[in-house]
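Visitor: Got a predicted structure plus its sequence, pasted below:
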Amino acid sequence: MLVQLLRTLYSLTMQGLQLYRIALVVYFLLSWLPGGYQSRFGQFLIRICEPYVGFFRQFIPPIGMISLAGIVAFFALNFVGYGIDAVFRLLFNLLIQFG
């Protein structure tokens, strides 16, 4: 029962991370379109992506006209995903071993 609950939680967490990764990529691509951020969809992406990417902009200055904060934010999110995966695998192994 607990293992099934953990599997469901793991699946939902990883799917949520994947959706956020996709949202970040679309958010970055919108910067190439004139007026992309002025659309309703662009404003939605700004609300969900800018707080996360903005955190990295505080520490990573742009190089000329190019901001690397988005790339760093994307890779940091991947590392968070690897960490979550490792934690869930540890929990699964503990439950199987001692459960």
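Guide: Right, received. Where do you want to start? Residues are numbered from 1 along each chain as shown.
Visitor: For the rest of this, base every contact and every neighbour count on C-alpha atoms.
Guide: Fine.
Visitor: all helices of the protein, in order?
Guide: Ranges of helices within the chain are 2-30, 40-57, 69-98, based on DSSP state H.
Visitor: Residue 63 is nearest to which of the ones you listed?
Guide: Closest approach to residue 63 among these (CA to CA): helix 69-98, 10.2 Å.
Visitor: how about the closest one: buried residues?
Guide: Buried residues in helix 69-98, counted by 16 or more other CA atoms under 10 Å: 69, 70, 73, 74, 77, 81, 85, 92.
Visitor: For these, please prepare TSV with the additional fields distance to residue 37.
Guide: Shown next, in TSV, are those (distance: CA to CA, whole Å):
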residue	distance to residue 37
69	18
70	16
73	19
74	19
77	22
81	27
85	33
92	42
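Visitor: measure residue 6 to residue 70 for me?
Guide: Distance check for residue 6 against residue 70: by CA to CA, to the nearest Å, it reads 31 Å.
Visitor: Dump the helices of the chain into JSON lines; add distance to residue 63 as well.
Guide: Listed next are these as JSON lines, based on distance: least, CA to CA, whole Å:
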{"stretch": "helix 2-30", "distance to residue 63": "17"}
{"stretch": "helix 40-57", "distance to residue 63": "12"}
{"stretch": "helix 69-98", "distance to residue 63": "10"}
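Visitor: another structure for you, compare them:
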Amino acid sequence: MVVAAYYIMKVMDIYYYVLFASIILTWIPDIQRTIVGRILYRITEPYLGIFRRFIPAVRLGGGYMDFSPIVALFVWRVFVENGVRWLLLKALGLA
């Protein structure tokens, strides 16, 4: 069970970096039309889409700035990962 908990936390950590990469790659023009862009979009959009529905983009100058990915990363790292870690520790009898 401890090994499974370790791998669950590693997968969650990897997903955090996939989210981060997806957000960074949105700054590169035309990247979302590549195979990498489409794969990252399919992997991350179900999670990021939740935040985009509730946090509108802010108008800055001639364009818009979407702050929802920043909030999504924060929520993932602070609440989701820590919540899962706590549940795993509880299941192992360590919390």
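Guide: Right, received. Where do you want to start? Small disclaimer: the values here were computed from a predicted structure and weren't measured.
Visitor: Once they're superposed, tell me the TM-score.
Guide: In this superposition the chains share a TM-score of 0.86, using TM-score structural alignment, normalised by the length of the second structure; 90 aligned residues with a CA RMSD of 1.6 Å.
Visitor: Out of the buried residues of helix 69-98 of the first structure, which is nearest to residue 35 of the first structure?
Guide: Out of the buried residues of helix 69-98 of the first structure, the member with the shortest distance to residue 35 of the first structure (by CA to CA) is residue 70, at 19.3 Å.
Visitor: you'd agree that closest one is up against residue 26?
Guide: No. Residue 70 of the first structure lies out of contact with residue 26 (CA atoms under 8 Å); the separation is 11.6 Å.
Visitor: can you pull the contacts of the residue most central in space within the second structure?
Guide: Central residue of the second structure (CA atoms, centre = their mean): residue 19, 4.0 Å from the mean position. By CA atoms under 8 Å, 6 or more residues apart in numbering, the residues touching residue 19 of the second structure are 40, 44, 73.
Visitor: Number of residues surrounding the second one?
Guide: Just to be clear, that refers to residue 44 of the second structure. Around residue 44 of the second structure there are 19 other residues, counting by other CA atoms under 10 Å.
Visitor: what residue of the first structure takes the place of it?
Guide: Counting by TM-score structural alignment, residue 44 of the second structure corresponds to residue 49 in the first structure.
Visitor: I'd like the distance between its match and residue 70 of the first structure.
Guide: Per CA to CA, residue 49 of the first structure is found 10 Å from residue 70 of the first structure.
Visitor: Against residue 84 of the first structure, how distant is residue 30 of the first structure?
Guide: Distance, residue 30 of the first structure to residue 84 of the first structure, using CA to CA: 29 Å.
Visitor: same check, this time on residue 73 of the first structure
Guide: In this view, residue 73 of the first structure and residue 84 of the first structure are 16 Å apart by CA to CA.
Visitor: ditto for residue 76 of the first structure
Guide: For residue 76 of the first structure, the distance to residue 84 of the first structure - CA to CA - is 12 Å.
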